[in-house]
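K.L.:
Mind folding the following:
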Amino acid sequence: MGTTARIPLATRRSSDLSKHSAEVFAEAEVHPVTVTRRDGEALVLMSQREAEGRSRLLRFAAQLITVTLDDNGSLAERMAKAFPWMLALSPADRESCAQDLVDAARASFSTDQPHLAIAELTSWKETATAIAAGLDSTDPEWLDEDENVERP
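P.N.:
Sure, this is the predicted structure:
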């Protein structure tokens, strides 16, 4: 179920790296590729973006495990200990954030798609940062429908 157990979508022989390296590299930019070797263990070739996404998801999973081991307070209160930026959110938003993060993590783990949890985490963190900067205290200025704006 975890990202480290994922079986890449493609398998290539090590000889393909020398004969068709551009093709193999292009494929690895899209999804991880298993490279089999006669003289050793198979290797996985993937983009740095993919590897970093997996690493971020594992760090997030470690934080969620820490939250679940704590039994003091609500889920939102425990999550705010692990993610102090959540304190910039209203209590109701903290509850929504906590549940959204858990749901996104479960979806990421079960589908092996790290971007689901990372996008949710980033979205909530950026929202909290904007609120802390006071960007929620002013009403937006809406343009009239018939008002034309020059192109930059």
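K.L.:
going forward, measure contacts and count neighbours with C-alpha atoms only.
P.N.:
Fine.
K.L.:
which ones are touching the residue positioned nearest the centre of the chain?
P.N.:
Taking CA atoms, centre = their mean, the centroid of the chain lies closest to I118, which sits 1.8 Å from it. Each residue near I118 by CA atoms under 8 Å, 6 or more residues apart in numbering is listed here: 53, 56-57.
K.L.:
I'd like these as a markdown table, with secondary structure and distance to G2 appended.
P.N.:
Putting the contacts of I118 into a markdown table (DSSP: H, G, I helix; E, B strand; the rest coil; distance: CA to CA, whole Å) gives the following:
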| residue | secondary structure | distance to G2 |
| --- | --- | --- |
| G53 | helix | 13 |
| R56 | helix | 13 |
| L57 | helix | 10 |
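K.L.:
what ranges do the helices span in the protein?
P.N.:
All helices of the chain, identified by DSSP state H, fall at 14-19, 21-30, 48-69, 75-82, 91-111, 114-132.
K.L.:
For L143, find the nearest of those.
P.N.:
Nearest to L143, of all the helices of the chain, is helix 114-132, at 22.5 Å by CA to CA.
K.L.:
And this one, please, so the two structures can be compared:
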Amino acid sequence: MPAQTIQPTFPSSDLSRHSTKVFEAAEDQPVAVTRRDGEDLVLMSKREADARAELLNFAAQIIAASTDDRGTLPERMANAFPWMLALSENGRDKCAHELVEAARGSFATGQPYLAIATMTAWRETAINMAAGYGSEPVEWFDEGVPVERP
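P.N.:
As a prediction, the model looks like this:
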């Protein structure tokens, strides 16, 4: 992930004097905690740390699939993400390219949520396809159905 300026920044003394303020800020985004006698620290929520760890794991799989030279990108991605096999061939192709684009966007911005949300959406689609949803035709109403006001 690219280096980011972490804002806001708090002196370490604020952890004891104004801990509520520091913790509230850290719930929104990572914050820097500066120390006079040591290296600065970063305080973040577990949710943020988990998202970053998940992005790194995702990155490892994307890089492995991208650098392998056996098969097409969708085939290599399906090896890294076996749930993709539940998608149609066209769906696997679209999924592979969207995952790579989302990963690039996340890495460029340092925000893991784009890649994670894209992967989650595709994985949920694959799970639903495997369960048989989406294979039957959709019946649309020609006209709206009026309902009573609650």
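K.L.:
quick revisit: which position in structure 2 aligns with the residue nearest to the centre of structure 1?
P.N.:
Matched by TM-score structural alignment, I118 of structure 1 corresponds to I116 in structure 2.
K.L.:
circling back: which of the helices of structure 1 sits most buried?
P.N.:
A comparison of those by mean neighbour count, using mean count of other CA atoms under 10 Å, puts helix 75-82 on top with a mean of 19.
K.L.:
Contacts for stretch 63-77 of structure 1 next, please.
P.N.:
Counting contacts by CA under 8 Å, 6+ apart, the residues outside stretch 63-77 of structure 1 that touch it are 78-79, 82, 94-95, 97-99, 102.
K.L.:
Where in structure 2 does it fall?
P.N.:
Counting by TM-score structural alignment, stretch 63-77 of structure 1 sits on residues 61-75 of structure 2.
K.L.:
So what's the gap between the matching stretch and the chain middle?
P.N.:
Mean-position distance between stretch 61-75 of structure 2 and its chain equals 20 Å (CA atoms, centre = their mean, to the nearest Å).
K.L.:
Tell me the spacing between the counterpart of T129 of structure 1 in structure 2 and L87 of structure 2.
P.N.:
Under the alignment (TM-score structural alignment), T129 of structure 1 pairs with I127 in structure 2. Going from I127 of structure 2 to L87 of structure 2 by CA to CA, to the nearest Å gives 9 Å.
K.L.:
With A3 of structure 2 instead?
P.N.:
A3 of structure 2 is 36 Å from L87 of structure 2, by CA to CA.
K.L.:
Same check on D28 of structure 2?
P.N.:
36 Å.
K.L.:
ok, now W140 of structure 2?
P.N.:
24 Å.
K.L.:
neighbour-wise, which of those two wins?
P.N.:
It is L87, of W140 of structure 2 and L87, that has more neighbours when counted by other CA atoms under 10 Å, with 21 against 7.
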